[in-house]
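S.K.: Prediction below, plus the sequence it came from.
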Amino acid sequence: MKLKKKISILILLILSVLALSSMNVFSWNSHFFYTELAIKNNDWINNFPEIEITPYTYGDIDHDEYNPEFVIKYLEGEIGEKVKASDILINYSDEPDWDLDTNLDLNKIQALTGGSQGYRHMYFSVFGGLLKAGVAPQRANHFFEMSKIAFEKGDNYWGFRFAARTLHYLEDVSQP
């Protein structure tokens, strides 16, 4: 009787793993959802004047390495049109997952983290900090600094768009 019970439990465990592994992991595919939840009751963001969509002009400042095939998309309209600050944050909090960080040779450890995207979107520190993997906190800081630069230039569109990327990496660090 014990053997039948063990086999039944094993079969249920295997079926559970197969069922769960075929689904998208909610927490890793919902940056827009978390961002929307975080800002939906924020009067400052919701009452911010509409912002003109501007082209990306930060290539001379931003010397970070990105996927050479990455193409900047404008989801909410064309350059020159107006958009809400909240829409920029929500729509582009997913942007780093649009292959921004793929196809890069950053570190030997990236082979253990699922490639360059995994390496940039995770951070682990073990053995009291002797072994570290991933650079998500640095990515968040990088885009926070880029956001400040854009706001200082008066470019609210890219200020909020870089802020959305910052949120993305902070959300990544908060995931298991």
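M.R.: Okay, I see it. Values in this document were obtained by computation on a predicted structure and should not be read as measured data. Numbering: from 1, shown residues only.
S.K.: okay, CA-based contacts and neighbour counts for the rest of this
M.R.: Fine.
S.K.: Going along the chain, name the helices of the chain.
M.R.: 2-21, 31-39, 43-46, 85-92, 116-121, 136-152, 156-173 (DSSP state H).
S.K.: of all those, which lies closest to Leu104?
M.R.: Leu104 lies closest to helix 116-121 among the helices of the chain, at 5.6 Å (Cα to Cα).
S.K.: here's the one I want to compare it with:
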Amino acid sequence: HPAYGFGRQPFGNPAVAISSQAPFHMGFFHQGAVFNAVAPGFTRSFTELRVQQYAGLAALAWQTGHAYWGWRFAGMALHHVEDLTQPYHASAAPGASLA
């Protein structure tokens, strides 16, 4: 959504509301130069931003005595880290190769 300041949706279909989640859960960091040249939008991902955001909120919650929210936000941060270990979240074409 433009009001949030993230700009144009880098990948996924903006006409489908749920597809806006994709850049926050997916990161194609190892696709290679050819892939990035063909699909430059895939180089933009907000996954690391979410990890930092939720980790910071977890630390703040623990520092202020809110253990429940500390663990809740820590879980959200770990969820986004875990997403990047899933083939369909870390590769635009799992199993495909240019070699």
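M.R.: The structure has been received and is ready for your questions. A quick note: this is a predicted structure, and the numbers were derived from the prediction, not measured.
S.K.: related to what we said a few turns ago, will you turn the helices of the first structure into CSV that also has mean neighbour count and distance to Asn107 of the first structure?
M.R.: Shown next, in CSV, are the helices of the first structure (neighbours: other Cα atoms under 10 Å; distance: least, Cα to Cα, whole Å):
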stretch, mean neighbour count, distance to Asn107 of the first structure
helix 2-21, 11, 28
helix 31-39, 17, 26
helix 43-46, 12, 37
helix 85-92, 23, 26
helix 116-121, 24, 8
helix 136-152, 19, 14
helix 156-173, 24, 18
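S.K.: Just send those helices back as TSV, with distance to Gln110 of the first structure too.
M.R.: Shown next, in TSV, are those (distance: least, Cα to Cα, whole Å):
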stretch	distance to Gln110 of the first structure
helix 2-21	22
helix 31-39	22
helix 43-46	36
helix 85-92	25
helix 116-121	5
helix 136-152	13
helix 156-173	16
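S.K.: Apart from its chain neighbours, what residue comes closest to the equivalent of Leu60 of the second structure over in the first structure?
M.R.: Alignment note (TM-score structural alignment): Leu60 of the second structure maps to Ile149 of the first structure. Sequence neighbours aside, Gly159 is the residue nearest to Ile149 of the first structure in space, at 7.5 Å (criterion: Cα to Cα, 6 or more residues apart in numbering).
S.K.: can you tell me how far that neighbour sits from Ala85 of the first structure?
M.R.: Distance, Gly159 of the first structure to Ala85 of the first structure, by Cα to Cα, to the nearest Å: 10 Å.
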